[in-house]
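Colleague: next one to model:
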Amino acid sequence: MMSILVTGGAGYIGSHVVRALGLAGMDCVVIDDLSSGHAEFVPDEVPLVQASLLDAAAITRAMTDHSVEAVIHLAGFKYAGVSVDRPLHTYQQNVQGTVLLLEAMEANGVDALVFSSSAAVFGTPDVELVTEDTPTRPESPYGESKLIGEWLIADVGRSSGLRHTSLRYFNVVGSAVPELYDTSPHNLFPLVIKALREGRTPRINGTDYPTPDGTCVRDYIHVADLAEAHVVAARRLVEGETLEAVYNLGSGSGVSVREIMDAAAAATGIDFEPEIGPARPGDPARIVATGEQAARDLGWENRHTVHQMFASAWNAG
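Modeller: Prediction:
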């Protein structure tokens, strides 16, 4: 029986993709070095290969042992801020790892790939609504490495006929089930939840931005909706269809930091007034993308409200 290789499938997003594949009746195998993933996030019935993408032999064994016909590539070093201090590590994990994966795919006749890219490829866009045609100007080694990944994949597609697509997204939040949750030390939702559980008051950085309530507006999407888009893309590629090279998985509207704090209070029953800190240098007032192209081709839809997003995150873990 053929299966899909999910790189980084023991991580927060990857484990939700694995779950969505199972719900769709599609077999998969996970490869993850568990540097930020968790073995317990992978269902018992799903094979887990504990290895780095820098281990070319391990990638090949996973492909041959499990009759892999397509890849959903989520593995990578994902911390944009940290990447500034660790550029070589970031490029090694995200660029060299992708090169070795593509080589293994080519050698083993695996010709379909869904790449987990990032809205970090845009940097700080100067448009009200980001589209797939918005110029890419990454501002961190992480964003650069993701854009290089897109280029590599597109080049291989032109040379070998690889069917592929790259999915770009901003802030992924929430949980589909309580046992799968975000453990990142850098993301807003886990930081707010940690503060509230420890009896501390969450903080807003800056309240004088040119937005409706003065706080930054970002594109927050629920991880279950995101996972479903990966599965739809993989299925269409496996069936021999051609997709666009890139899709933005955006909400089209965005959510402010103040709205998230209000949702946190409502979901937890903790009545708090967030602390106000100074705006952080370089934080743009608004970054929101349209998901119209993905809606057309992948059935993409942001199906959860901010209240549902925060409540699912609070009830997980």
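
Colleague: going forward, measure contacts and count neighbours with C-alpha atoms only.
Modeller: Noted.

Colleague: from the contact counts, what lies against the host helix or strand of Val231?
Modeller: Secondary structure assignment for Val231, by DSSP states H and E: helix 223-238. Helix 223-238 sits against helix 12-23, strand 68-73, strand 112-116, strand 163-168, strand 171-173, helix 292-298, with contacts defined as 3 or more C-alpha pairs under 8 Å, 6 or more residues apart in numbering; DSSP states H and E.

Colleague: closest one to Ala56 among the ones you listed?
Modeller: Counting by C-alpha to C-alpha, Ala56 lies closest to strand 68-73 out of the helices and strands packed on helix 223-238; the figure is 14.7 Å.

Colleague: tilt between that closest one and helix 223-238?
Modeller: Angle, strand 68-73 to helix 223-238, by axes from the mean of the first three to the mean of the last three C-alpha atoms, to 10 degrees: 140 degrees.

Colleague: angle of strand 68-73 against strand 112-116?
Modeller: Strand 68-73 and strand 112-116 are oriented at 20 degrees to each other (the same axes, to 10 degrees).

Colleague: which residues touch strand 68-73?
Modeller: If you take C-alpha atoms under 8 Å, 6 or more residues apart in numbering as the criterion, strand 68-73 is touched by 2-8, 62, 109-116, 230, 234, 238.

Colleague: to compare with the earlier structure, here is another sequence to fold:
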Amino acid sequence: MSDTTTGQCWLVTGGAGYIGSHVVRAFQEAGIRVVVVDDLSSGHREYVPDDVPFIVASILDTEVLAAAMREHGVTGVVHLAGFKYAGESVTRPLHTYTQNVTGTVHLLEAMREAGVGAIVFSSSAATYGTPHVDLVTETTPTRPESPYGESKLIGEWLIADAARAHALRHTSLRYFNVVGSLPGLADTSPHNLFPLVVKALVEGRTPRINGDDYATPDGTCVRDYVHVVDLAASHVAAARALAAGAELEPVYNLGSGDGLSVRQIMDAFAEVTGIDFSPEIAPRRPGDPDRIVADGSLAARDIDWAMRHTVADMVRSAWEARPAS
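Modeller: Predicted coordinates for the structure are as follows:
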């Protein structure tokens, strides 16, 4: 399918990663040319389609980025590359800032050199820290509690400053717990709930819940789970809007509006997989808030955000995409 963005070409940094590879597929389905840059530090070469130009490089290499943009006629960037582990960022702050802050500086400089004037930035709910509200909106104060969250907020600031200086069109998308998969594009993170549950079930172990005495209906933490395909669709919608010259908000939350508890996720895994299990209850993890759920109404208004997948869809797609044992 093609549209008014035919002739556009978008560079996806981190396009060999879990979320990035789904964004690449969404651009392809929309008939929009795409180029991938990824250093494969956590991505997978096989996640990039054979017909997509792929540059194995770090976003810290300004000249390589600028050359790739010029060579492929890049008109916009979707910036997903970065060090994305909030917990590990506490013990590796310098690495986190180098990848996420310095890397974004180099990317923006390459865009300026190559005359690329639009960027969609992959930000994070970690910018909010532990919000003490029932529903997080874009005006909820940002109080990041890890170097990762801080680096994402600084990334937003950098892009906004570059926009003021160089007429850059931009928006930043803050998302929460991204789950589900297309076939062959599994989430392989060692820290995320879904791959941890899948790994435990595949290995015949009992999945674990960290704490069941929170102030929520079933005692387990409530989080905002969104399907990666829905998320990818809004990246394309944001890119199309920027390409068309639309005025977008500087940030959007991609959230469900109601959330799901960890126990609800476990129940869905048992039902979808047919594996009867009762999750092990472990102690709470320090710093886990009772509930974090975001309002996605602004994104629904402007960038085609919608929760098109149920929790069963999320679990089923993650289970079916599990790596072969």
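
Colleague: okay, the helix holding Val231 of structure 1 sits on what stretch of structure 2?
Modeller: Using TM-score structural alignment, helix 223-238 of structure 1 lines up with residues 228-243 of structure 2.

Colleague: how far apart are the helix holding Val231 of structure 1 and its match in structure 2?
Modeller: Mean deviation of helix 223-238 of structure 1 from its aligned counterpart in structure 2 after superposition (mean C-alpha distance after the TM-score superposition for structure 1): 0.4 Å.

Colleague: that's a helix at Ala313 of structure 1, yeah?
Modeller: Yes - with DSSP: H, G, I helix; E, B strand; the rest coil as the criterion, Ala313 of structure 1 is part of a helix.

Colleague: which residues touch it?
Modeller: Counting by C-alpha under 8 Å, 6+ apart, Ala313 of structure 1 has contacts 173-175, 178, 181-182, 189.

Colleague: narrow those to those in helices?
Modeller: Phe189 (DSSP state H).

Colleague: in JSON lines, list the contacts of Ala313 of structure 1 along with neighbour count and distance to Gly37 of structure 1.
Modeller: Shown next, in JSON lines, are the contacts of Ala313 of structure 1 (neighbours: other C-alpha atoms under 10 Å; distance: C-alpha to C-alpha, whole Å):
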{"residue": "Val173", "neighbour count": "25", "distance to Gly37 of structure 1": "16"}
{"residue": "Gly174", "neighbour count": "29", "distance to Gly37 of structure 1": "17"}
{"residue": "Ser175", "neighbour count": "26", "distance to Gly37 of structure 1": "15"}
{"residue": "Pro178", "neighbour count": "13", "distance to Gly37 of structure 1": "16"}
{"residue": "Tyr181", "neighbour count": "25", "distance to Gly37 of structure 1": "11"}
{"residue": "Asp182", "neighbour count": "20", "distance to Gly37 of structure 1": "10"}
{"residue": "Phe189", "neighbour count": "24", "distance to Gly37 of structure 1": "18"}
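
Colleague: which pair in the contacts of Ala313 of structure 1 spans the largest distance?
Modeller: Among those, the pair separated by the greatest distance (C-alpha to C-alpha) is Pro178 and Phe189, which sit 14.8 Å apart.

Colleague: quick revisit: tilt between the helix holding Val231 of structure 1 and strand 163-168?
Modeller: 160 degrees.

Colleague: please work out which residues outside helix 223-238 of structure 1 touch it.
Modeller: Contacts for helix 223-238 of structure 1 (C-alpha under 8 Å, 6+ apart): 13-14, 16-17, 20-21, 24, 69-72, 112-114, 163-165, 167, 172-176, 242-243, 249, 298-303.
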